[in-house]
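Trainee: after the sequence you'll find the predicted model.
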Amino acid sequence: MKRERIGINFLGMPMNTPVMGASGTFGFGTEYEDFLAMKDVGAVISKGITPLPRAGNPGVRIAETAGGMLNCIGLENPGIDAFMKHILPTAKQLDTRFIVNISAGTADEYGEMAAKLDVNGVDALEVNISCPNVKEGGIIFGTDPQAAAAVTKSVKARTRKPVIVKLSPNVTDITVMAQAVEAAGADAVALINTLTGMAIDITARRPLLGNITGGLSGPAVKPVALRMVWQVANKVDIPVLGLGGIATWQDAVEFMLAGASAVAVGAYNFINPRALAEIADGMEAWCRCEGIHRIGDIVGALET
């Protein structure tokens, strides 16, 4: 299907569709090339990269739950140096935008990673602040506005790339976090990251996940994500990338009506590896049926 109505310009990046592959669920993009053409993907947001290699958490890392899945992968990745040497040269050849997700333990480390990634082939950075600040006794960057702002400033000071800050939903008021990173210079916010959850093996009377708790994603989180996107979009002036439980084109349209300028699909990629293309097709067909010539016209058009 021709994509004449759903092309967008997100942070100066022209995209064929507003539907991206969410970090941690789409690998580095190359893993999905057997299932769909990358031109049918708005952007690939990479698996999270850290300053040093990480083996991830021991024990069970993924558990199915009603309406979704729990994961405690633990940011398993090869580290930034191996990523740039062995993965980026291939990933940057993909026929789509490539956004790199980064995590670190201090604001300075985030800045150092941003500087290393200020290279050709990286279109933007997505900053994962759902990480413990090792200098502050393990407080999560994403739950403290000052810590989140410090990370944002550090990254912005070391890169020319657009900076998207990915917000944690595990806070009292997500709009406070969004406004803090906007004031610190973020070019966009992405939300939501996973909700904290757990599962129990009643026979063993032990937690099912090796890390005890994990991140909940999938359809179960969609109503929460949609509400938070709507709240944040009404409080900030920067674009919002909406994600959390999107599985259909109707879900994607809901997020854009709520104020998201673009969307990302996560857990549903594991069920249907062609999800991004099929959701984009559905959005294009809906626009034609509704007489909408530019998908951007529906952003924030929710009537309340």
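Mentor: Sure, I can see it.

Trainee: please make it C-alpha for all contacts and neighbour counts, starting now.
Mentor: OK.

Trainee: enumerate every residue touching Ala277.
Mentor: Applying CA atoms under 8 Å, 6 or more residues apart in numbering, we find Ala277 in contact with 36, 40-41.

Trainee: what secondary structure does it sit in?
Mentor: Put simply, Ala277 is helix when judged by DSSP: H, G, I helix; E, B strand; the rest coil.

Trainee: same question for Ala148.
Mentor: Three-state assignment for Ala148 (three-state DSSP): helix.

Trainee: now do the contacts for it.
Mentor: Ala148 neighbours (CA under 8 Å, 6+ apart): 129, 141-142, 177, 180-181.

Trainee: from Ala199, how far off is it?
Mentor: Per CA to CA, to the nearest Å, Ala148 is found 29 Å from Ala199.

Trainee: before we move on, the earlier item: ChimeraX command to pick out the buried ones of the contacts of Ala277?
Mentor: A single ChimeraX command selects the buried members of the contacts of Ala277 (16 or more other CA atoms under 10 Å):
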select :40,41
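
Trainee: which among the contacts of Ala277 gets closest to Asn234?
Mentor: Val41 (27.2 Å; CA to CA).

Trainee: A further structure is provided below for comparison with the first:
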Amino acid sequence: MGRLTVDLAGVKLDNPVMPASGTAAYGQEMARQLDLGMLGGLVIKSTTAAPKVGNARPTTAETSAGWLNAIGLKNPGIDVVMAEKLPWLATRYPNLPIIGSVAGSTFDEYVTVAIKMAAAPNVKLLEINISCPNVEQGGLAFGTDPAMVENLTRAIVMAVDKPVFMKLTPNVTNIVPIAAAAEAGGASGLTMINTLTGMGIDLKTRQPILAHGTGGLSGKAIHPLAVRMIHEVRQQTKLPIIGVGGVFTPEDVLEFYLAGANAVEVGAATYGNPTACTDIIAGLPAAMDHYGISSLQALIAEVQG
């Protein structure tokens, strides 16, 4: 194995860096900026059963320390993704591991989308976005209730034959019971963290800067929170963790590893720099040399035992 090679629940990645769900859509736009084949993997946009038009504009806004977004899970629906988006990637990047992001508003929708997506040969693992509001339970996010997380995880795991990673929301008092619930449900791994709920108000209009009102905060501001939560969860589980939240540099990647991560996703950094992912990958060997790290697998063994 190479210095940057990592293993996620049996899925081998040539390096640990991939774009976070939603930041690269289904790859076509990012492919104009960089060679997708250089990525460790590609996490596609969260996909639902039916097409979603998303929220009214403006859906994104820059803040003093990161970005707010309320895209509203805009996507073409699983059938279009299966017929067009995933085959496009398979034809052009046959060796690129695809992480399929699954979303829904009901229990059954999650399972239905997961089953369909897992059937794509180039989808190597599923990432389940449980920050979605559960319309059957009054709109509370799926990922804030441990019992619901365990039950949803179990239902998806039993329905598919690919590794299932649950993407944890940080909008809870304590993330450890949520992670434990995902593990109890049979998850192969965890992705953490999703965005934190935030808000901005325009002083001139006296209205929220996002049409939706609130949105998900991403960027450098959430990095220390992600480090803390990954570290907390790592003390309680041996499951592989994909760290996400304010990764802008190779040093940010290594910090996530020291907290207990096994791979990373890059989100907000790509907004100002479309090649952020490949820039970080290119800079990792020198950063590892500087801190005396022979390989990422060795670092994982050192930190995680």
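Mentor: Noted; the coordinates are in hand. All values reported here derive from a predicted model rather than from experimental measurement.

Trainee: what's the TM-score here?
Mentor: For this chain pair, the superposition-based TM-score is 0.95 by TM-score structural alignment, normalised by the length of structure 1; 301 aligned residues with a CA RMSD of 1.6 Å.

Trainee: returning to what we had before: with distance to Glu284 of structure 1 and secondary structure added, can I get the contacts of Ala148 of structure 1 in JSON lines?
Mentor: Output for those, formatted as JSON lines (distance: CA to CA, whole Å; DSSP: H, G, I helix; E, B strand; the rest coil):
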{"residue": "Ile129", "distance to Glu284 of structure 1": "33", "secondary structure": "coil"}
{"residue": "Phe141", "distance to Glu284 of structure 1": "38", "secondary structure": "helix"}
{"residue": "Gly142", "distance to Glu284 of structure 1": "35", "secondary structure": "helix"}
{"residue": "Met177", "distance to Glu284 of structure 1": "33", "secondary structure": "helix"}
{"residue": "Ala180", "distance to Glu284 of structure 1": "35", "secondary structure": "helix"}
{"residue": "Val181", "distance to Glu284 of structure 1": "33", "secondary structure": "helix"}
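
Trainee: so which bits of stretch 89-99 of structure 2 are buried?
Mentor: By neighbour count with 16+ other CA under 10 Å, stretch 89-99 of structure 2 contains the buried residues 89-90, 93, 96-99.

Trainee: greatest separation within those residues: which pair is it?
Mentor: Of all pairs drawn from these, the greatest distance, 13.5 Å, lies between Tyr93 and Ile99 (CA to CA).

Trainee: list the contacts of stretch 125-143 of structure 1.
Mentor: For stretch 125-143 of structure 1, contacts defined as CA under 8 Å, 6+ apart pick out 45, 48, 99-106, 114, 147-148, 151-152, 161-168, 170-171, 177, 193.

Trainee: not counting sequence-adjacent ones, nearest residue to Val53 of structure 2?
Mentor: Lys74 (5.0 Å; CA to CA, 6 or more residues apart in numbering).

Trainee: which residues touch Pro240 of structure 2?
Mentor: When contacts are counted by CA under 8 Å, 6+ apart, Pro240 of structure 2 touches 8-9, 188-190, 261-262.

Trainee: over to Val244 of structure 2?
Mentor: Counting by CA under 8 Å, 6+ apart, Val244 of structure 2 has contacts 20, 191-194, 226, 264-267.

Trainee: in what helix or strand does the residue in structure 2 that Thr17 of structure 1 lines up against lie?
Mentor: Using TM-score structural alignment, the equivalent of Thr17 of structure 1 in structure 2 is Asn15. Using DSSP states H and E, Asn15 of structure 2 sits in no helix or strand.

Trainee: isn't Asn15 of structure 2 up against Val6?
Mentor: Yes: using CA atoms under 8 Å, Asn15 of structure 2 makes contact with Val6 at a distance of 6.3 Å.

Trainee: show me where the stretch 201-304 of structure 1 has helices.
Mentor: For the stretch 201-304 of structure 1, helices defined by DSSP state H, counting those that start in this stretch occupy the ranges 222-233, 249-257, 268-271, 275-290.

Trainee: what's the closest of those helices to Leu302 of structure 1?
Mentor: Nearest to Leu302 of structure 1, of all the helices of the stretch 201-304 of structure 1, is helix 249-257, at 5.0 Å by CA to CA.

Trainee: for the closest one, buried residues please.
Mentor: Result for helix 249-257 of structure 1 [16+ other CA under 10 Å]: buried residues 249, 251-257.

Trainee: before we move on, what about stretch 8-19 of structure 1?
Mentor: If you call a residue buried by 16+ other CA under 10 Å, then stretch 8-19 of structure 1 has these buried ones: 8, 10-11, 15-19.

Trainee: which one is Lys166 of structure 1 nearest to, not counting chain neighbours?
Mentor: Spatial nearest neighbour of Lys166 of structure 1, excluding adjacent residues (CA to CA, 6+ apart): Ala190 at 4.4 Å.

Trainee: the one you found should be in a helix, yeah?
Mentor: No: looking at Ala190 of structure 1 with three-state DSSP, it is strand, so not inside a helix.

Trainee: quick check: the residue of structure 1 most remote from its centre vs Gly197 of structure 1, distance?
Mentor: Going by CA atoms, centre = their mean, the residue of structure 1 most distant from its centre is Thr203, 35.4 Å out. Distance, Thr203 of structure 1 to Gly197 of structure 1, by CA to CA: 19 Å.

Trainee: ok, now Leu52 of structure 1?
Mentor: Going from Leu52 of structure 1 to Gly197 of structure 1 by CA to CA gives 27 Å.

Trainee: what does Gly7 of structure 1 give?
Mentor: 36 Å.

Trainee: now Glu126 of structure 1
Mentor: 23 Å.

Trainee: residues in contact with the closest residue to Gln93 of structure 1 other than its chain neighbours?
Mentor: Distances taken as CA to CA, 6+ apart place Gly121 nearest to Gln93 of structure 1, at 7.9 Å, with adjacent residues excluded. Taking CA under 8 Å, 6+ apart, we find Gly121 of structure 1 in contact with 88-89, 91-93, 98.

Trainee: farthest pair within these?
Mentor: It's Pro89 and Phe98 that sit farthest apart of the contacts of Gly121 of structure 1, by CA to CA, at 11.5 Å.
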